[in-house]
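S.K.: Pasting the sequence and the predicted coordinates here, then a few questions.
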Amino acid sequence: MSVLDLSRDNSTAILTMNRPAARNALDLEMRSAFAELLPLIRDDASVRAVVLTGSAGHFCAGGDIRTIGISQDNTDVFEGRTRILAMHRWFDELVDLEKPVIAAVDGVAYGAGLSIALAADFVLASPQATFCAVFARIGYTPDLGGMYLLPRAVGLARAKELAFSARVVNAHEALALGIAQHVVEEGTVLNAALELAARFEHAPMGALGIVKSVMNRAFESDRGTIYRQEAMAQAICRESAFHKEATRRFLDKQPPLFQWPQEKP
């Protein structure tokens, strides 16, 4: 396996961060691998959903301090800015990926690892999962989209508290805060994520992609802009092959193309 392993489970792509000795911390090689693999997933029509996970009982410990290094007197101040901007390019590919993305979080999701989890549309956590905006401990500010995604997940005041304190949040508090959507039984988080991903195998991918694209920008767009995007999206979807077949099935009283499984009581 590489530091970022791409595998398949039917129509689901699985990205596994694989640096177990460093709790899957992001190094330069893993960042390059994200940049290489995300466009492949984006352009593969056979991939209907994506699961993000980590090896050896952890999700991702954030940036690898050993590869970030400590600033020296002869280090140009703009080097750090260039490094972060380079990460944003592949990270935006993840955030904007027009396919359902599910984070299966076991163990630590710290720093940039927290941001990678928040980039997903669904976050499933094991009871051992812990989340931390750890940056203040080393005098850093949140990166990899953390200052954008965290307030949208938990609200502005709570995001400030988590960033200022750099405290650890356990799985059940993460659920209460809105970081995670589900806490699953011990040892089942990857299987639960794959089961959730499989529900999208027959989903209207074009329509869901538009929904994700518009909703990702809803907090910084005015109401009129969203209304216009809704109108354009509906006009496109109305002419899609999926909608026409789904409508025919409805009128003929046939089973729908896509139906979310009924949750067990």
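M.R.: Structure's in. What do you need? Residues are numbered from 1 along each chain as shown.

S.K.: CA only for contacts and neighbour counts going forward, please
M.R.: Fine.

S.K.: Go over the secondary structure and confirm S213 is in a strand.
M.R.: No: the assignment for S213, made by DSSP: H, G, I helix; E, B strand; the rest coil, is helix rather than a strand.

S.K.: State the distance from it to N24.
M.R.: Between S213 and N24 the computed distance is 29 Å (Cα to Cα, to the nearest Å).

S.K.: Below is an additional structure, to be compared with the one above:
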Amino acid sequence: MNTSLIELSIADGIATLLFNRPEKRNAMSDDMRTEFIAALEQVSADKAVRAMVLSGHGKSFCAGGDVSGMERRMNMPAGNVAFNGWHRQQRVHYTQSLLHTMPKPTIAAVNGAASGLGADTALACDFIIASEAASFTWSYINRGLVPDGGGMYFLPRRVGLAKAKELIFSGRKVDVQEALRLGIADRQSSPERLVADAQAWAAELSKGSATALALGKTILNQSLELSAEHVFAQGSQAQGICYTSTEHRESVMAFLAKSASKNAATTNRG
């Protein structure tokens, strides 16, 4: 799937999705969000795709929300501002939820500035690999806004509550070295190797059972809010499903066949 604002390619079971609005630093417009949603829905539903890498064309990962869209909202009749804003927020939350709950590993390959919604979008992925040119800023405060792309949920889980407050209240820039130190980013790569390294990592993470990965991710995403009892209960249900999966059956049969072959060889040598 190739579109004007989102590029999606699939090779060897790895989907690579690129923001393609470099002249606007990949700022998220309404049209771009529509294409982003379509791409995420396609990747999520495609059983041939085992993992996804998200990055951006040009010098920025994503500069956040499109300011021209903010201007249009401010110029609307006063009686429409709140409801239209609510409707837009539903789209934002749906987009971020698609990314966060995708039933396969996701990696943000942050090639440059990830600002505001761009920083939240990176955090909505399971892992972040950042280039030497990457930076992160929760710059909503500079527009009189609060993080609306999941930053108030994701960031404290990576850096702790106090540090998340400091980054959100100040809106300051975090370079790649500080991002690695704080746990915002998980790995670093050179600009020219970034996407390839992310794809290789995605392949490594998705070697196992797709069933087990999807179920495990779903439970892990909720684990900080659930009691141990609930996590065990969900794990038991998930394991019951895994017991019936083709991947489990084939792996057990292969192990048993290998053991039988080994035992037979030992007996023959004896």
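M.R.: Looks like it came in fine. Given the structure is predicted, the values throughout are model-derived calculations rather than measurements.

S.K.: quick one on the thing from earlier: and S213 and N24 of structure 1? Which one has more around it.
M.R.: Using other Cα atoms under 10 Å, the more surrounded residue of S213 of structure 1 and N24 is N24, with 29 against 17.

S.K.: What sits closest to that one if chain neighbours are left out?
M.R.: Nearest residue to N24 of structure 1 in three dimensions, chain neighbours excluded: C60, at 4.8 Å (Cα to Cα, 6 or more residues apart in numbering).

S.K.: mind listing what that neighbour touches?
M.R.: Neighbouring residues of C60 of structure 1 by Cα atoms under 8 Å, 6 or more residues apart in numbering: M17, R23, N24, A25, L26, G54, V108, A109, Y110, A112, G113, L114.

S.K.: Show me what the fifth one aligns to in structure 2.
M.R.: Going back to what we said before, that points to L26 of structure 1. If you follow L26 of structure 1 across to structure 2 using TM-score structural alignment, you land on M28.

S.K.: what's the residue lying closest to that match once chain neighbours are set aside in contact with, if anything?
M.R.: Once flanking residues are discounted, M28 of structure 2 sits nearest to G65: 4.8 Å by Cα to Cα, 6+ apart. Taking Cα under 8 Å, 6+ apart, we find G65 of structure 2 in contact with A27, M28, S29, G116, L117, G118.

S.K.: redo that, cut-off 7 Å
M.R.: A27, M28, S29, L117 (Cα atoms under 7 Å, 6 or more residues apart in numbering).

S.K.: Please narrow the contacts of C60 of structure 1 to those residing in strands.
M.R.: M17, G54, V108, A109, Y110 (DSSP state E).

S.K.: What residue in structure 1 is paired with the residue nearest to M28 of structure 2?
M.R.: In structure 1, the residue matched to G65 of structure 2 (TM-score structural alignment) is G63.

S.K.: I129 of structure 2 in helix, strand or coil?
M.R.: Counting by three-state DSSP, the backbone at I129 of structure 2 sits in strand.

S.K.: can you map out the helices along structure 2?
M.R.: Along structure 2, counting by DSSP state H, helices occupy 30-45, 67-74, 78-100, 117-124, 151-159, 161-170, 176-182, 194-205, 210-222, 228-243, 246-269.

S.K.: Just tell me which of the ones you listed ends up closest to G144 of structure 2.
M.R.: Closest of those to G144 of structure 2 is helix 161-170, at 10.7 Å (criterion: Cα to Cα).

S.K.: What's the separation between F135 of structure 1 and E93 of structure 1?
M.R.: Distance of F135 of structure 1 to E93 of structure 1, given as Cα to Cα: 23 Å.

S.K.: Next: G80 of structure 1.
M.R.: In this view, G80 of structure 1 and E93 of structure 1 are 21 Å apart by Cα to Cα.

S.K.: quick one: which of F135 and E93 of structure 1 has more around it?
M.R.: Using other Cα under 10 Å as the criterion, F135 of structure 1 and E93 rank with F135 on top: 20 against 16.

S.K.: on that earlier part again, out of the contacts of C60 of structure 1, which comes closest to T130 of structure 1?
M.R.: For the contacts of C60 of structure 1, the closest approach to T130 of structure 1 (Cα to Cα) belongs to V108, at 5.0 Å.

S.K.: for the counterpart of the closest one in structure 2, what are its contacts?
M.R.: Residue correspondence to structure 2 (TM-score structural alignment): V108 of structure 1 is matched to A113. By Cα under 7 Å, 6+ apart, the contact set of A113 of structure 2 is S60, F61, C62, A63, A134, S135, F136.

S.K.: Please repeat the previous calculation with a cut-off of 8 Å.
M.R.: By Cα under 8 Å, 6+ apart, the residues touching A113 of structure 2 are K59, S60, F61, C62, A63, A133, A134, S135, F136, T137.

S.K.: Now for the contacts of G65 of structure 2: which two are most distant?
M.R.: S29 and L117 (11.2 Å).

S.K.: So which of these two has more stuff around it?
M.R.: Ranked by neighbour count (other Cα under 10 Å), S29 of structure 2 and L117 place L117 first, with 27 against 19.

S.K.: I'd assumed G149 was in contact with the more buried one.
M.R.: Yes: taking contacts as Cα atoms under 8 Å, L117 of structure 2 lies within contact range of G149: 5.6 Å.

S.K.: burial of K253 of structure 1, as a residue count?
M.R.: Using other Cα under 10 Å, K253 of structure 1 has 9 other residues around it.

S.K.: How about M253 of structure 2?
M.R.: Residues near M253 of structure 2, counting by other Cα under 10 Å, number 12.

S.K.: Show me what it aligns to in structure 1.
M.R.: So, by TM-score structural alignment, M253 of structure 2 is matched to R248.

S.K.: Quick check: that match vs Q254 of structure 1, distance?
M.R.: Distance, R248 of structure 1 to Q254 of structure 1, using Cα to Cα: 8 Å.

S.K.: separation between I210 of structure 1 and A233 of structure 1?
M.R.: For I210 of structure 1, the distance to A233 of structure 1 - Cα to Cα - is 7 Å.

S.K.: more neighbours, the two?
M.R.: A count of neighbours by other Cα under 10 Å puts I210 above the other of I210 of structure 1 and A233, at 20 against 16.

S.K.: Can you find the partner of that one in structure 2?
M.R.: Using TM-score structural alignment, the equivalent of I210 of structure 1 in structure 2 is L215.

S.K.: Contacts only, for the spatially closest residue to that match that is not a sequence neighbour.
M.R.: Excluding its sequence neighbours, the residue lying closest to L215 of structure 2 (Cα to Cα, 6+ apart) is A238, at 6.1 Å. A238 of structure 2 is in contact with A212, L215, G216, counting by Cα under 8 Å, 6+ apart.
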